[in-house]
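**Q** What follows is a predicted protein model with its sequence.
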Amino acid sequence: MMPENAQPDPTDEKVKRLGISLEDYLLPTHGRIQMISESGELLPVDEQGSTPGHEYPMPTTQELLDGYRQLVIGRRVNDQNYALVRQGRMAVYPSSHGQEASEVAAALCLEPRDWLFPTYRDTVAVIARGVDPMEVMTNFRGNWHQGYNPHENNTSVQSTPLTTQLLHAVGMAHAARLRGEEMVVLGMVGDGGTSEGDFHEALNFASVFKLPVIFFVQNNKYAISVPLSRQTAAPSLAHKAVGYGMAGELVDGNDLAALLAVLGRAVKLCREGRGPFLVEADTYRMQSHTNADDATRYREGEEVDEWTKRDPLTRMRTYLKHEGALTEELESEYTSDAETVAASLRDAMGQDAELNPLDLFDHVYTVQTPQLAEQRAQLAEELSRDAHTEHQG
């Protein structure tokens, strides 16, 4: 039997307008939610102001402008970091070039009290959430445990192990409920992560306990070199939601307007106690998995070229300019903001890191164990002896 508050609310637009059953409520809308075409044109809307086939209203112009500004910054951060890796000033960087709309929407749909649980590729989402870009990138130099304090912006550390962050997200939501705190938690994951056992466990637990969690799948078509066709036989990853008794939706992951609308509605319904939800963003990884990967070994250039035409940045720019909302002054302001961030990254990554080997022991436990204290003291003595010997020499 379905949990009571997982039943469709009779006031829900999807139920009220289409007269659908519980099964249809859980299944994704037929096709892919899209509001702005690849060429930057607003798709036709009905008398309710919604694109036919779904119930989502268009975000406001200001919301789209705010999102576009973050797209510009995110693209510049991605490209700057890729250059820093080639220059040897960063160890590794998993670029989200081409996926920035999904990243930005994930951050902007949440309130400050909510929590974001990102993956290693979600740097743009973390920055859009308000975390200092320099603190974010410290992690990719390999010279610190994690560059930022998760509690300052309610943004968890970027997770490299696939899908462990989803279990953490569910745990956070469950703990908040036990404490009587109201929050929505959004956990990000890639298409490859949906093949992990942690994905199943997180969705199952969240659905059974009716937790306010949004599982946001960025389907960028490859789990390193493994294509989506070798990951699943489902019609879409969004269809996986129905098996857990939660609603799923498939959205154009390069359409910022559609992403803000779909994720915004999911957040609203989660606050009302009608979550969890699974949202799949149909997008593409334009660059290699990381700088250690050669994407030409497993995909054709023609495929990349086709997705280049769907670039979320140029799509939103075209739409906003056509609407008269994006002026030359605003465009210049956003570009300047992005260049300021890029320049700061270059300066910060160009400086030698001040490393203290004893830091390895200082942030493992809140209260240090006797074994770690003993090892720390041993290393401190060796470092002191070496420094004394070097000074004497």
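**A** Alright, I've got the coordinates.
**Q** For the rest of this, base every contact and every neighbour count on C-alpha atoms.
**A** Will do.
**Q** Can you point out the buried residues in the biggest helix by length in the chain?
**A** Criterion DSSP state H: the longest helix present in the chain is helix 61-86. By neighbour count, with 16 or more other CA atoms under 10 Å as the criterion, the buried positions of helix 61-86 are 64-65, 67-78, 80-82, 84-85.
**Q** for stretch 331-347, same thing?
**A** Residues 331, 334, 337-339, 341-342, 345-346 are the ones in stretch 331-347 that count as buried (16+ other CA under 10 Å).
**Q** Likewise for stretch 315-323?
**A** For stretch 315-323, by 16+ other CA under 10 Å, it's 315-320.
**Q** Other residues contacting it?
**A** Applying CA atoms under 8 Å, 6 or more residues apart in numbering, the external contacts of stretch 315-323 come out as 36-42, 65, 68, 255-256, 326-327.
**Q** related to what we said a few turns ago, would you mind giving the buried residues of stretch 315-323 as JSON lines with distance to Ala125 added?
**A** Converted to JSON lines, these look like this (distance: CA to CA, whole Å):
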{"residue": "Arg315", "distance to Ala125": "19"}
{"residue": "Met316", "distance to Ala125": "17"}
{"residue": "Arg317", "distance to Ala125": "19"}
{"residue": "Thr318", "distance to Ala125": "23"}
{"residue": "Tyr319", "distance to Ala125": "22"}
{"residue": "Leu320", "distance to Ala125": "22"}
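**Q** Looking at these, which one is closest to Glu272?
**A** Proximity of the buried residues of stretch 315-323 to Glu272 (CA to CA) peaks at Met316, which lies at 30.8 Å.
**Q** quick one, what contacts Leu345?
**A** By CA under 8 Å, 6+ apart, the contact set of Leu345 is 80, 133-134.
**Q** Among these, which one lies nearest to Val304?
**A** Nearest member of the contacts of Leu345 to Val304, counting by CA to CA, is Gln80, at 20.6 Å.
**Q** Val185 touches Trp115, doesn't it?
**A** Yes - counting by CA atoms under 8 Å, Val185 does reach Trp115; the two are 4.8 Å apart.
**Q** try this one next to it:
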Amino acid sequence: MMEHDITDGGPDMVQFVDGDGNRLETTEANAPYAKIVEDMTSEDARSMYRDLVLVRRVDAEGFALQRQGELGLWPSLLGQEAAQVGAGRAMRPQDYAFPGYREHGVAWCRGVPPENLLGIFRGVNHGGWDSNANNFHLYTIVIGNQMLHATGYAMGVQRDGKVGTGDPDRDTAVMAFTGDGGTAQGDYNEALVFASVSNAPLVFFVQNNQWAISEPNYKQFRIPPYLRARGFGFPGVRVDGNDVLAVYAVTKAALDAARAGQGPTLIEAFTYRMGAHTTSDDPTKYRPAAELDIWKEKDPIKRMRGFMETKGHADASFFEQIDAEADELAARIRKACQEMPDPDLRTMFDHTYAEEHPVIEAEKAEFSAYLDSFEEAGR
């Protein structure tokens, strides 16, 4: 009797490249998106491969910095690079992304300098970047909260007349990112209700990495996320989250529909979290090693490289050049992290309220006096 393949997302899953990099035939599931992939060039393939490698290196450096005491915490995206790069590259400049706290790959695609991601985990700033500079909201630690933020923003975009105008530089879509664990939160489900009834220009992007910290899928839901979208009144699509071409094509189609005024779509990227939930977690306590070994065969970078070599999109020198660039990026990130100045401790009271607040001002004055007492003592 043949064992169930845990990497198989079923016949509904949109996929264009298998685990070895072979281009798959057109199927009923991938046919609606085939032209998008066929229109992609060799340069597109090289650009996406570069993104995958550099994003993984950013993540690896973040993990190493935490282990060496430079960061307080790091949530790894190892294994989810294709899901994030494919989605991020499908967005237009005017689109707006609302991440959770693991979307380092989306941040990269939106132009957020990777050094900025480290500030919040080093504890030296209030978030690390200007959300409006790259249309990439700050990380949201409260699970699922960003889904409501995104829905409200998308409803605002709609009311501002930036949907369905036919102007590609004006029409705007919003993307909200969460993991499979986030789908169990009330905020997530409330967001889907509001997005549906308002026909908001929004794409919900669920990275189903199979584990919500230590809880497997069967303890989170009985019906997979993409099928649950129908109950809210809009389409749901499952895509191979380790196939960057498939993710890009599905996300592009969903964003195009949102900008045109066709309402929300839910995308479930079927992928796997190859690392720990965060650096404070030990997945060996609840996850069998054999499961990880099976998913490694579907590694998104290995898959994309195999596809490019088969199709002649790049030669050995290209891959060597990207590896060298990754080394340079890692060194730059490390240096920037270690040189981040410690903030004035008094800034912890800043921006607590929009306007001055007498209680906060009194607490700040008391704390300032406490700090000054050390200086007076010759510390």
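**A** Right, received. Where do you want to start? All figures in this text were calculated on a predicted structure; none of them were measured in a lab.
**Q** circling back to that earlier point, and the buried residues of stretch 331-347 of structure 1, which of them are in strands?
**A** In strands, judged by DSSP state E, none of these are found.
**Q** The counterpart of Ser344 of structure 1 in structure 2 and Glu115 of structure 2, how far apart?
**A** Taking TM-score structural alignment, Ser344 of structure 1 has Arg332 as its aligned residue in structure 2. To Glu115 of structure 2, Arg332 of structure 2 is 8 Å away according to CA to CA, to the nearest Å.
**Q** Then Asp130 of structure 2?
**A** Computed as CA to CA, the Asp130 of structure 2 to Glu115 of structure 2 distance reads 13 Å.
**Q** neighbour-wise, which of the two wins?
**A** Counted by other CA atoms under 10 Å, Asp130 of structure 2 and Glu115 do not tie: Glu115 has more neighbours, with 19 against 13.
**Q** Next up, the contacts around that one.
**A** By CA under 8 Å, 6+ apart, the neighbours of Glu115 of structure 2 are 333, 336-337.
**Q** cool, Asp130 of structure 2 as well?
**A** By CA under 8 Å, 6+ apart, the contact set of Asp130 of structure 2 is 137-138.
**Q** how about it, what's its partner in structure 1?
**A** Match for Asp130 of structure 2 (TM-score structural alignment): Asn149.
**Q** what about its match, which SS state?
**A** coil (DSSP: H, G, I helix; E, B strand; the rest coil).
**Q** Could you do Phe177 of structure 2 as well?
**A** On the basis of three-state DSSP, Phe177 of structure 2 is classed as strand.
**Q** and it, what pairs with it in structure 1?
**A** Using TM-score structural alignment, Phe177 of structure 2 pairs with Met188 in structure 1.
**Q** Would you mind measuring from its match to Arg310 of structure 1?
**A** Distance from Met188 of structure 1 to Arg310 of structure 1, counting by CA to CA: 22 Å.
**Q** Cross the buried residues of stretch 331-347 of structure 1 against helices and list the overlap.
**A** Among these, the residues falling in helices (DSSP H) are 331, 334, 337-339, 341-342, 345-346.
**Q** follow-up on the earlier one: in TSV, list the contacts of Leu345 of structure 1 along with distance to Val157 of structure 1.
**A** Converted to TSV, those look like this (distance: CA to CA, whole Å):
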residue	distance to Val157 of structure 1
Gln80	21
Pro133	13
Met134	14
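**Q** With respect to Glu196 of structure 1, which of these is nearest?
**A** Ranked by distance to Glu196 of structure 1 (CA to CA), the contacts of Leu345 of structure 1 are led by Pro133 at 29.8 Å.
**Q** I figured that closest one was touching Ala342, is that so?
**A** No - taking contacts as CA under 8 Å, Pro133 of structure 1 lies outside contact range of Ala342: 9.2 Å.
**Q** coming back round to it: and the contacts of stretch 315-323 of structure 1, which of them are buried?
**A** Of the contacts of stretch 315-323 of structure 1, these count as buried by 16+ other CA under 10 Å: 36-38, 40-42, 65, 68, 255-256, 326.
**Q** Tell me which residue of structure 1 matches up with Phe318 of structure 2.
**A** Aligned by TM-score structural alignment, Phe318 of structure 2 pairs with Leu330 of structure 1.
**Q** Settle this for me: the match of Phe177 of structure 2 is touching Val213, isn't it.
**A** No - the pair Met188 of structure 1 and Val213 fails to qualify as a contact (CA under 8 Å) at a distance of 10.6 Å.
**Q** more crowded one of those two?
**A** Val213 (31 against 28).
**Q** can you tell me which residues contact the aligned partner of the more buried one in structure 2?
**A** Using TM-score structural alignment, the equivalent of Val213 of structure 1 in structure 2 is Leu202. With contact set as CA under 8 Å, 6+ apart, Leu202 of structure 2 has these partners: 150-151, 154, 173-176, 195, 255, 258, 263-265.
**Q** go on, Leu178 of structure 1?
**A** By CA under 8 Å, 6+ apart, the contact list for Leu178 of structure 1 is empty.
**Q** Which helix or which strand is home to it?
**A** Assigned by DSSP states H and E, Leu178 of structure 1 belongs to helix 164-179.
**Q** In structure 2, which residues correspond to that helix?
**A** Helix 164-179 of structure 1 lines up with residues 145-160 of structure 2 when matched by TM-score structural alignment.
**Q** tell me which residues in that stretch are buried?
**A** Residues of stretch 145-160 of structure 2 classed as buried by neighbour count (16+ other CA under 10 Å): 145-155, 157-158.
**Q** Matching Ala257 of structure 2 against structure 1, which residue comes up?
**A** Match for Ala257 of structure 2 (TM-score structural alignment): Leu269.
**Q** Surely that match is in contact with Ala247?
**A** No - if you go by CA under 8 Å, Leu269 of structure 1 and Ala247 don't touch, sitting 10.7 Å apart.
**Q** residue contacts, the closest residue in space to Phe194 of structure 2 that isn't next to it in sequence?
**A** Once flanking residues are discounted, Phe194 of structure 2 sits nearest to Thr151: 7.1 Å by CA to CA, 6 or more residues apart in numbering. For Thr151 of structure 2, the contact set (CA under 8 Å, 6+ apart) comprises 191-192, 194-195, 200, 202.
**Q** What count of nearby residues applies to Arg17 of structure 1?
**A** For Arg17 of structure 1, the count of nearby residues is 12 (other CA under 10 Å).
**Q** State the helix or strand in which it lies.
**A** Arg17 of structure 1 belongs to helix 13-18, assigned by DSSP H and E.
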